[in-house]
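*Asks:* quick one, what's the 3D model for this:
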Amino acid sequence: MLQVIQSPSKYIQGPNALKEIGKYGQLLAKSYLVIADDVVMKITGAVIEDSLKQANIQGHFERFGGECSKKEIQRLGDVLKSNHCQGVIGVGGGKALDTAKAIAYYNKVPVLIVPTIASNDAPTSALSVIYTEQGAFEEYLMYPTNPDMVFMDTVIIAKAPVRLFVAGMGDALSTYFEGRACLEARATTMAGGQSTLAAMHLARLCYETLLEEGYKAKLAVEIGVATPAVDRIVEANTYLSGIGFESSGLAGAHAIHNGFTILEECHHMYHGEKVAFGTLSQLVLENAATEEIETVLGFCEQVGLPITLAQIGVQDDDRLQEKIMAVAKASCAEGETIHNMPFKVTPDKVYAAILTANQLGKAWLEQK
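*Replies:* As a prediction, this is how the structure comes out:
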């Protein structure tokens, strides 16, 4: 099987990076449809408009309705065509960015992605999650290429809620461990081939950056400022983790996250928070070294990521075993990425790993 690595054509990051969107955007188009919800438009609209004008680019600004649905994609695509826009700029959270990617794909125009949070690694990826108009998951839409450009303005991101920033670290935490498992199993990655040296080194760098910079960055974001540590964690959460998950592969951690989505009591948790506990569970599943598990436990506790079932909303009641077995079965569903682990995985093994991870987390907290 071939080895494959993929990434955005350009990744631009730093303080006030958004002020340069016209400079870079003019390389691809002379007119853009800009989509964002009302809150994000108030924060970023004037900066984008001024930057586009300075580059002699026309911008048509349109409100994003809030759901990445086929109807909203069609509506905004019609706006793009009626205003003769040659590209799309998506600004905000995951659903706005996914919608922008879809509009660009269906209309064969370039797309510029502008996240205002660093809560996951989706901005760089070649896919969108499509929902119904009521917000229920419908399907994944896979693209032949990644976004043309991704802009990460660290001044804006540093002012977002710290919990979202930390959740991004939880998502990024799994990247190296899942990639390592896929490499050993010679599994097919999201990029459609086997991992490369570059992808695995980026995944490893992602993990090392979290350990070195994560706590410092969290403290800075708590007071809304951008520091060198924040810059490095934004890159880890977004670019290093993004390339890592697509080109090194997903395995146990994300599958276990998906399993927990069947429990209503976990619905208030962010994606990266559940992935962090899934990472700990994967390490137990593969019987990782005690030192490695303790490093992950210490990091999670320090930055505020969950390491027990109670911390992700699962209470220790008389239905606990039943609920965790249901999670384990969902994690092992046909087509789930847990089957990229380098050994046969069964619901019984996942059930045992989750409960043991919970015990490890409780013991870690009790000794503090």
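
*Asks:* okay, CA-based contacts and neighbour counts for the rest of this
*Replies:* OK.

*Asks:* so where do the strands sit in this protein?
*Replies:* 10-14, 31-36, 58-63, 87-92, 111-115, 127-131, 137-142, 149-153 (DSSP state E).

*Asks:* do you know which of those strands lies nearest A330?
*Replies:* strand 137-142 (15.8 Å; CA to CA).

*Asks:* and the strands of the chain as a markdown table, adding distance to G193 and mean neighbour count?
*Replies:* Formatted as a markdown table, the strands of the chain follow (distance: least, CA to CA, whole Å; neighbours: other CA atoms under 10 Å):
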| stretch | distance to G193 | mean neighbour count |
| --- | --- | --- |
| strand 10-14 | 22 | 17 |
| strand 31-36 | 33 | 26 |
| strand 58-63 | 38 | 18 |
| strand 87-92 | 29 | 26 |
| strand 111-115 | 25 | 27 |
| strand 127-131 | 16 | 20 |
| strand 137-142 | 15 | 13 |
| strand 149-153 | 23 | 25 |
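
*Asks:* let's see this one next, to set against the first:
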Amino acid sequence: MANILISPGKYVQGAGEMKKLGEYAEKYGKKALILITSSGYKRIGNIVEDSFAGKEVSTVFDYFNGECSKTEINRLLKVVEDTGCDMIIGIGGGKILDTAKAVAFHKSVPVLICPTIASTDAPCSALSVIYTDEGVFEEYLFLPANPNLVLMDTEIITKSPVRLTVSGMGDALATYFEARACKNSGAATCAGGLATSAAMSLAELCFNTLMEEGVKAKLALEAGACTPAVEKIIEANTLLSGIGFESGGLAGAHAIHNGLTVLEECHPMYHGEKVAFGTITQLVLENIPGEELEDIITWCIELGLPVTLKELGVKEVTDEKIMAVAAAACADTDTLHNMPFEVNPETVSAAIKAADAYGHYYLGK
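*Replies:* Reported below is the predicted structural model:
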């Protein structure tokens, strides 16, 4: 099996870059479908529209319905057909971006990704996570190419709720450990081959950046400041984690996340918050040294990431609920089987229980 690394065509990060969106878009087509939420349009719609003034690109705005589902994708495909758009621009959070990528794939047109938050590593990837209309994980849609452009306006992202960037750190936390598991097992990555040394180095840099800059970035964001620590965390959450997970591989943490989606109580929690708990569970499965596990759990606590099922919204924890999560995580099509040892619902259920217990212990309650 070959070693493969994939990445977006261009990655741009800096304050005020959304004001240049029209300039960037001119290189990819003549008419853009811009997918955004109604609230997002109220916040930055004027910036987006102004960026296209005087440019040879016309725009069609459409409001996202809230879920990256086949229903929403098919609705937008009809919009593209009816309007004759020749590029897709997704502006917002992970599910909008995944939807934009899926629509662009089905229409074979360029896609420009403009996150307004740094809450997941979805922006850079050639992957869309498809959910049911009710928000339950359905499948991964692997795409033949990464986005043509990823544009991160750090001025806009800094103004987003701090919890979202912290959630992005929770998502990025999994990157190195899942890549390491895939490397140890010889599992194929999302890129369709084995991890390159470059991908593993980026995944490890992602983890080190989180540990060194995460708490500093959170405090700066709470003060409304975009500091070097914030810039580094935005890059870690988006670019380092994006390339790291895709060209390094997925394993236990994201499978546990997918399992947690079967519990309706967990639906209000953000993707990265569930992935953080999934990471702790994967590390329990791997039985890493106690001091390493303590460092990661206490880091999560310091950031406010959930380390117990109660913090994830599960008011009454039962064996039946935990087994339902474990069974879903162990689905034949999910990535838990990329771990370098055999897993089954029973061992995963035990790891979830232990992870929950460790979380309570370090929380002191």
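
*Asks:* returning to what we had before: save the strands of the first structure as TSV, and put in distance to E322 of the first structure too.
*Replies:* Compiled in TSV, these are given as follows (distance: least, CA to CA, whole Å):
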stretch	distance to E322 of the first structure
strand 10-14	45
strand 31-36	42
strand 58-63	44
strand 87-92	38
strand 111-115	39
strand 127-131	29
strand 137-142	25
strand 149-153	43
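
*Asks:* centroid residue for the second structure?
*Replies:* T120 (2.8 Å; CA atoms, centre = their mean).

*Asks:* burial measure for the spatially closest residue to it that is not a sequence neighbour, as a count.
*Replies:* Leaving aside its sequence neighbours, T120 of the second structure sits nearest to G168 (CA to CA, 6 or more residues apart in numbering; 4.5 Å). For G168 of the second structure, the neighbour count with other CA atoms under 10 Å is 28.

*Asks:* in this structure G168 of the second structure contacts A122, no?
*Replies:* No - using CA atoms under 8 Å, G168 of the second structure is not in contact with A122; the gap is 9.9 Å.

*Asks:* among the strands of the first structure, which comes closest to F260 of the first structure?
*Replies:* Taking the strands of the first structure one by one with CA to CA, strand 137-142 is closest: 15.1 Å.

*Asks:* so what touches that closest one?
*Replies:* For strand 137-142 of the first structure, the external contacting residues (CA atoms under 8 Å, 6 or more residues apart in numbering) are 102, 126-132.

*Asks:* who's in contact with the aligned partner of I157 of the second structure in the first structure?
*Replies:* Matched across to the first structure, I157 of the second structure falls on I157, judged by TM-score structural alignment. Taking CA under 8 Å, 6+ apart, we find I157 of the first structure in contact with 116-118.

*Asks:* ok, so of those, who is nearest K344 of the first structure?
*Replies:* A118 (34.0 Å).

*Asks:* roughly how far apart are that closest one and D231 of the first structure?
*Replies:* Relative to D231 of the first structure, A118 of the first structure is positioned 11 Å away (CA to CA, to the nearest Å).

*Asks:* the more surrounded of the two?
*Replies:* A118 (29 against 21).

*Asks:* the residue nearest to the centre of the second structure pairs with which position in the first structure?
*Replies:* By TM-score structural alignment, T120 of the second structure lines up with N120.

*Asks:* my guess is its match contacts N237. True?
*Replies:* Yes - the pair N120 of the first structure / N237 is scored as a contact, 6.2 Å apart, by CA under 8 Å.

*Asks:* give me the common contacts of these two.
*Replies:* Going by CA under 8 Å, 6+ apart, residues that sit against N120 of the first structure and also against N237 are 168-169, 171-172.

*Asks:* can you pull the contacts of the residue nearest to T120 of the second structure?
*Replies:* 118-121, 237, 272.

*Asks:* how far away is it from N46 of the second structure?
*Replies:* Counting by CA to CA, the gap from G168 of the second structure to N46 of the second structure is 26 Å.

*Asks:* sounds good, over and out.
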